[in-house]
Every structure is written in C-alpha cells, then in structure tokens.
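Participant: any chance you can model this:
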Amino acid sequence: MELRIFTEPQQGASYDDLLGVAIRAERLGFGAFFRSDHYVAMGDGSGLPGPSDAWITLAGLARDTSTIRLGTLVTSATFRLPGPLAISVAGVDAMSGGRVELGLGSGWFEDEHDAYGIPFPSLGERFDRLTEQLEIITGLWATPAGETFDFHGDHYALTGSPALPKPWQSPPPVIVGGAGPKRTPNLAARFAAEYNTPFLGLDDVVAANERVDRACESLGRDPSTLVRSAALVVCVGGDEGEFERRAQSIGREPGELRENGVAGLPAEAVETLGRFAGAGIERVYLQVLDLSDLDHLDLIAAEFPSGVTPPK
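Facilitator: Predicted coordinates:
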C-alpha cells in the first residue's frame, strides 16, 4: 500500500507552510503530496493567511521539489473552464517533469462559491458539467499533435482547438472520487486511472468499490486497471499523551479519530491500514491537518511499514 500526504490549505497555510510539508514528505519517501482545492475555511478556523489557488501552488511546488508526485483531491469543476484547466495541468506537469495527477470533482461547498462570486448550479447540472469537463480534458490531451479537437455539449463548446500544450505524461492520471451510487461509478470507469473514496468507513468503501467494479464491467473495462484509494485523517502519537496532544491541536476527540481515521498509537494505525489493504485499497491519502507538526510526518514514516499488507 502506497502512503501519500494530503493537506487542507484552506484551513490556514502559506505557500512556505505547504512547501515545508512537501519537502519533508519527499525526503521521507511518501508517494505524493496532494492538496485540496477550496477557497474558504471550514468549521471554526480563520483561514489565515487566506486561500491559495491549488494549481498556482502546485506550479511552485513543481519547481521546488524534485521527485514527489503532486496533485489535487479534488479540483472543483465549478472553479475553472475545462480548456484552460487542461492547459494549466499540462503546464504544471511539464514544470514537474511528469509528476502531476488531476483529481476532478463536481464541487459541493456552496459557501466558497458565494464568498468569491462563483456560480453554483444544481447538483444535477454540476455532474453534467463534470462529465463534459472530463470528456474535454481527456480529449484535448489525447488529440495528436498537429490535429484539432472539437466538442459540442450542453455546457461547453470547443471548435478547432489546437489542443496544446501537451502534458509531459501521456496523459497525467485522472482521479475520480466520491460515494455517489450512480454517476460517480460510471465517471470513474470511463475516465479515471484511480478511484478514491474520501473519509468513508470500511463497509462503505467496499460497497462503493463494488459499484465501480460493476460500472467497469458494464463498459467492458477490466476493473483491475483502476487503482483504488482512500483518504483518511491521520493522527498518531508515539505514546498516548502525544496522541492526545495531537488530537487536541486539530480539534478532534481521540475516540472519534480512532473510529474514523488512521489514529492512535502506531500499531493501531498500521492495523487500520491493514484492514483497508485487505479490502483492496492500494493507496491511502493521509490527511495531515497540523501543517506545522513536521515531527508527525517523521513518526509516520518511521513507524509505518513501507508496504502495508492485508491481515492474514
């Protein structure tokens, strides 16, 4: 099982904060550094110093890191037009030497749309737009050099696009996530290299992946060609006191974290990861909420096995 670091900068983080986590994660051998794509803090946080744009941040990290993979969980389809987004992701992919992955979702947090003047259509329309965005972005990247790309949908139209620039990778991996019972499995089966279940219990993760399996089979795709991942909050301490201090620093109760995350003492956290590995999860995004606590990353890297295996 590959372990990745996942951050929530809208809760309050400067570029230097994110860079510090990314560099430490790279040095410690984590598989990737990912960030959310939000513009307003959630809960009681102030969000200071203020929101940062995901793809501008990743462009900086593309130049300030050298080996770790970079991406979003997930970019909102309401934030950007698909053509310019394809250009941005391709550019950052080239800047990183081919280390970028695009997580793309429908968008859900209405408050940030109100706060920054972003239209927030109905859920059905947001999924319609997401579907067209995935068709356009993957279509642009797949268009051979020297040819043009056309698309005419209900929400977007492209005519004679040169479909440039091309990303470094052919193509960058696309991640589709969520637990929706109908449209999400189909989108993952059609467009994704990876399907992600965010912050779900193990039973729900299993059920969601079974729906994706069926969607793949209905489209003639081998389900094993789709990487399966999960996002879970992480909070680990070398002893009970350290764990409780870390839980307090992120405003969470120790018991709740043990129930819903990769949490507790190292052996407990590894046991949790083993259960997810046993359910077929190949990759876990560890949501790190205190970006100033780099010692937390050191502990995780030292105590978690490099490859978590399913329990026997």
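
Participant: all contacts plus neighbour counts: C-alpha atoms, from now on.
Facilitator: Will do.

Participant: can you give me the helices for the stretch 1-150 of the chain?
Facilitator: Secondary structure of the stretch 1-150 of the chain (DSSP state H, counting those that start in this stretch): helices located at 15-28, 54-64, 82-96, 110-116, 123-142.

Participant: could you dump the ones you listed to a markdown table with mean neighbour count?
Facilitator: Listed next are the helices of the stretch 1-150 of the chain as a markdown table, based on neighbours: other CA atoms under 10 Å:
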| stretch | mean neighbour count |
| --- | --- |
| helix 15-28 | 17 |
| helix 54-64 | 18 |
| helix 82-96 | 21 |
| helix 110-116 | 13 |
| helix 123-142 | 19 |
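
Participant: got TSV for the ones you listed, with distance to residue 297 too?
Facilitator: As requested, the helices of the stretch 1-150 of the chain are arranged in TSV below (distance: least, CA to CA, whole Å):
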stretch	distance to residue 297
helix 15-28	7
helix 54-64	18
helix 82-96	23
helix 110-116	30
helix 123-142	34
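
Participant: where does residue 175 sit: helix, strand or coil?
Facilitator: Counting by DSSP: H, G, I helix; E, B strand; the rest coil, the backbone at residue 175 sits in strand.

Participant: contacting residues around residue 179?
Facilitator: Residue 179 sits next to 197-198, 208 when contact means CA atoms under 8 Å, 6 or more residues apart in numbering.

Participant: sorry, back to before: out of the helices of the stretch 1-150 of the chain, which gets nearest to residue 47?
Facilitator: helix 110-116 (12.1 Å; CA to CA).

Participant: now do the closest one: distance to the chain's middle.
Facilitator: 21 Å (CA atoms, centre = their mean, to the nearest Å).

Participant: repeat that for stretch 123-130.
Facilitator: Counting by CA atoms, centre = their mean, stretch 123-130 is centred 19 Å from the centre of its parent chain.

Participant: contacts for it, please.
Facilitator: For stretch 123-130, using CA under 8 Å, 6+ apart, the contacting residues are 77-78, 104-107, 120, 155, 183.

Participant: from those residues, which ones fall inside strands?
Facilitator: 104-105 (DSSP state E).

Participant: select only the buried ones of the contacts of stretch 123-130 in PyMOL?
Facilitator: Selecting only the buried entries of these in PyMOL, with 16 or more other CA atoms under 10 Å as the criterion:
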select buried, resi 77+78+104+105+106+107+120
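
Participant: which pair of the contacts of stretch 123-130 spans the longest distance?
Facilitator: Using CA to CA, the pair of the contacts of stretch 123-130 lying farthest apart is 120 and 183, separated by 18.8 Å.

Participant: ok, longest strand in the chain?
Facilitator: Counting by DSSP E, the longest strand found in the chain is strand 227-236.

Participant: which strands and helices lie in contact with it?
Facilitator: On a contact count with 3 or more CA pairs under 8 Å, 6 or more residues apart in numbering; DSSP states H and E, strand 227-236 meets strand 194-198, helix 240-249, helix 254-260, strand 262-264, strand 283-288, helix 294-303.

Participant: second input sequence below; structure requested for side-by-side comparison:
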Amino acid sequence: MTDHGHELTFGGFLTPAAGQPDRVVALARLCEQVGLDLVTFQDHPYQPGFLDTWTLMSYVAAATARVRMAGNVLNLPLRQPVVLARSVASLDLLTGGRVELGLGAGAFWDAIEAAGGRRLSPGAAVEALDEAIRVIRAVWDTDRRGMIRVDGEHYRVVGAKRGPAPAHPVGIWVGAYKPRMLRLVGRAADGWLPSLSYLPEGPDDLPALNALVDEGAAAAGRDPAAIRRMLNVTGTFARSSAGFLAGPPDQWVEELAGLTLEHGITTFILGSDEPRAIQIFGQEVAPAVRELVAAERATPAAGGPSTLGVTPTPDPGYA
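Facilitator: Next comes the predicted model:
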C-alpha cells in the first residue's frame, strides 16, 4: 500500500488517571497549545483508577477551544449504541464539530462481565460491533425517513427515533488487529486505529494488515483510499538513536514520514503523559513531518516507493 494523500493529523493519547484529574485536563490543554489536532483517552469503564472517559471528554471540551476529542477506543460492551450515538452527536453539536468516535469490540472480558457487561466470543464480539455501527449510523441519519430498524443478534433497535445528527460527519475509527475485524473496518468504518506496540513485527506488519482493510472495503464496494489509516505510537526522545522512534526529533520525522509514504498512515497519536514529549511532538515533529511528506508528494515519483531510510487496546484475539 502507498500513500492515499490524506491530510496529516497528530494527536495525544492520555491516561485518564482519577488520582490526578487536574493534570489530565492540563495535558489535554497542552495538546491544544502545542498545535496537536486531537486529544484521545483510553476507555476502561471497569477500572476505578480511571476517570470515566466520556465525562472527561465533555469536561475537556469545555476547557479547550480547537482540539478534537475521541475515545481511544471506547469500550462498546459497556456503552449502549443508541445512547452512545446520541452522546457523540450532542457533544459534537455543543463543540461545533470537535468529536470523533473511536470504537473497540471489547477486551478484558472478566472485568467487563464483572461490571455487568455480556461476555462474548471473539466472533460474536465482531458481529456485535458490526451491528452497533449500523445502529449508530442510523441514529445520526436524520435525512432518512422512518424509525430505526436494526434487528440484530446482539443489538435489536426497532422503532427508535433518529437524531440528533452531529454537527459534522463524525469519523468512526475502529481498533482492530485480526482478519475479521480488519475486514469490518474496510466494510463499515471510516478509520483504522491500531497501536504500533501491539504489532508483533512493528511496521513490517502494516502491509498485510492494510491489505485486509482494503479487502473488506472492496468487497463492500467502497474505495479503500477513503479509509484513514491511523496509528498510536510510543517512543522516546533522546540525543542519539536507540531504535525505531527512539532518538532525536529528526529521526522521528523521517520514520513517521516513511510510515505515511510507504504504508499510508496519516494520523499519528502519541501515547505519553510527559509534557516535554507532547511539546516536542506537537511543535517540532508534527510540522516537520507535514513538510517532508508534502515535499515527497510533490515530487514526480509521488505514489511510488519512498526514498526515506525507514526501518519498518491489546490485541483481543478476534479472528
């Protein structure tokens, strides 16, 4: 897969620590101040050490003015799709279009079941996510007449009213790693949002995984290029190189630009609660990656192999 030409976006992936709520909000504000486009939060509703992600997003929305927000990713088994769709649309309306929807099929099933959720097999969890996306899109589709009807195996919504519609076309981004989930991304989602640390071979896994997303899109009659490829990344900033995304900002710039040009990744979300790392990522790395990718795209060989020297939510095990 090569670059599909999407605009590059950059974000932060913050820990919603309940013991330091003021710090979490301050880090979200910092993401905005240093020029990042997006601030995201992990979602584990069964974890008492974390703030509720949706409540936190609503608070952060009021504490910021420009940055967009998303769960990374929201735990579907503990969030009913109709209510979730209306919550997303409501916050999007209140913020003037600053909310996106990251969704996960669920993991840590012991904790989910202990909190009142249903334990699902891997195959059933994929089916439930597919049905939930249909429900969510139906709630938002206020241009269509008639009541919602999704008579699924896991979510039966028959006769519910549509609306409200969000302020902008909210992206549905799915965290996925295994073939059935990746094909579902291609078939039904707007973006694929994995974590680099959960790819066993790192960037070397991206071509095969991207191909499965493309396969799902093609089977549904969709253009694979329409699906945004995203990536949660972690690493360290240091004076000298110690491996992939472990070194000076210039090294990060080359390696992230390579992921865009060689694998089509156009959203990078930094997993860090360190203010200095967030500052470097937003003020030094992101602008330089944009500049380098723009220059490469402008060359006659754009779309071909890159000349850059790049070394190429835990996997729940869904097929």
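
Participant: still on that earlier bit, which among the contacts of stretch 123-130 of the first structure gets closest to residue 249 of the first structure?
Facilitator: Looking across those and measuring by CA to CA, the closest to residue 249 of the first structure is residue 107, at 28.2 Å.

Participant: return the most buried member of the helices and strands packed on strand 227-236 of the first structure.
Facilitator: The highest average neighbour count among these, using mean count of other CA atoms under 10 Å, belongs to strand 262-264 at a mean of 26.

Participant: contacts only, for the residue mapped onto residue 31 of the second structure from the first structure.
Facilitator: When the first structure is aligned by TM-score structural alignment, residue 31 of the second structure is paired with residue 25. Applying CA under 8 Å, 6+ apart, one finds that residue 25 of the first structure lies in contact with 5, 32-33, 68, 297.

Participant: now the second structure: which of those residues match?
Facilitator: Comparing the contacts of residue 25 of the first structure with the second structure on both residues aligned by TM-score structural alignment, their matches' CA atoms under 8 Å, the contacts found in both are 5, 32-33, 68, 297.

Participant: show me the residues you listed that map onto strands.
Facilitator: 5, 32-33.

Participant: can you list those in JSON lines and add distance to residue 213 of the first structure and neighbour count?
Facilitator: Below are these laid out as JSON lines (distance: CA to CA, whole Å; neighbours: other CA atoms under 10 Å):
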{"residue": "5", "distance to residue 213 of the first structure": "26", "neighbour count": "23"}
{"residue": "32", "distance to residue 213 of the first structure": "25", "neighbour count": "22"}
{"residue": "33", "distance to residue 213 of the first structure": "27", "neighbour count": "28"}
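
Participant: looks like residue 196 of the second structure contacts residue 202 (just checking).
Facilitator: Yes: proximity of residue 196 of the second structure to residue 202 meets the contact threshold set by CA atoms under 8 Å, at 6.0 Å.

Participant: the two: who's more crowded?
Facilitator: residue 196 (17 against 14; other CA atoms under 10 Å).

Participant: quick check, central residue of the first structure?
Facilitator: Here the mean C-alpha position of the first structure is nearest to the C-alpha of residue 73 (CA atoms, centre = their mean), at a distance of 2.3 Å.

Participant: surely that one meets residue 38?
Facilitator: No: Residue 73 of the first structure is beyond contact range of residue 38, at 10.0 Å (criterion: CA under 8 Å).

Participant: circling back to that earlier point, shared with the second structure, which of the contacts of residue 179 of the first structure?
Facilitator: Using both residues aligned by TM-score structural alignment, their matches' CA under 8 Å, the second structure keeps these contacts from these: 197, 208.

Participant: closest one to residue 10 of the first structure out of the contacts of residue 179 of the first structure, please.
Facilitator: Nearest to residue 10 of the first structure among the contacts of residue 179 of the first structure: residue 198, at 17.3 Å, using CA to CA.

Participant: and the gap between the closest one and residue 74 of the first structure?
Facilitator: According to CA to CA, to the nearest Å, residue 198 of the first structure stands 10 Å off from residue 74 of the first structure.

Participant: again with residue 126 of the first structure
Facilitator: 14 Å.

Participant: ok, now residue 40 of the first structure?
Facilitator: In terms of CA to CA, residue 40 of the first structure sits 15 Å off from residue 74 of the first structure.

Participant: which residue sits farthest out from the middle of the first structure?
Facilitator: Distance from the centre of the first structure peaks at residue 146, with 32.3 Å (CA atoms, centre = their mean).

Participant: wait, it sits on residue 162?
Facilitator: Yes: with contact defined as CA under 8 Å, residue 146 of the first structure reaches residue 162; the gap is 7.3 Å.

Participant: now the counterpart of residue 183 of the second structure in the first structure: which helix or strand?
Facilitator: Alignment note (TM-score structural alignment): residue 183 of the second structure maps to residue 186 of the first structure. Following DSSP states H and E, one finds residue 186 of the first structure within helix 183-191.

Participant: buried ones in that helix, by neighbour count?
Facilitator: Within helix 183-191 of the first structure, the residues that qualify as buried are 184-191, counting by 16+ other CA under 10 Å.

Participant: sorry, back to before: distance to residue 232 of the first structure for the contacts of residue 179 of the first structure - can I get that in JSON lines?
Facilitator: Compiled in JSON lines, the contacts of residue 179 of the first structure are given as follows (distance: CA to CA, whole Å):
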{"residue": "197", "distance to residue 232 of the first structure": "9"}
{"residue": "198", "distance to residue 232 of the first structure": "7"}
{"residue": "208", "distance to residue 232 of the first structure": "15"}
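
Participant: of the contacts of residue 179 of the first structure, which is the nearest to residue 255 of the first structure?
Facilitator: residue 198 (19.7 Å).

Participant: nearest spatial neighbour of that closest one, chain-adjacent residues omitted?
Facilitator: Closest residue to residue 198 of the first structure apart from its sequence neighbours, by CA to CA, 6 or more residues apart in numbering: residue 231 at 4.7 Å.

Participant: the one you found: how many residues sit nearby?
Facilitator: 22.

Participant: any idea what it aligns with in the second structure?
Facilitator: With TM-score structural alignment defining the correspondence, residue 231 of the first structure maps onto residue 232 in the second structure.

Participant: ok, now residue 287 of the first structure?
Facilitator: Counting by TM-score structural alignment, residue 287 of the first structure lines up with residue 271 in the second structure.

Participant: isn't that match up against residue 10?
Facilitator: No: look at residue 271 of the second structure against residue 10 with CA under 8 Å: they stay out of range, at 11.3 Å.

Participant: just to revisit the earlier point, can you tell me what sits against the longest strand of the first structure?
Facilitator: Outside strand 227-236 of the first structure, the residues within contact range by CA under 8 Å, 6+ apart are 193-200, 205, 209, 242-243, 246-247, 257, 260-266, 269, 280-289, 296, 299-300.
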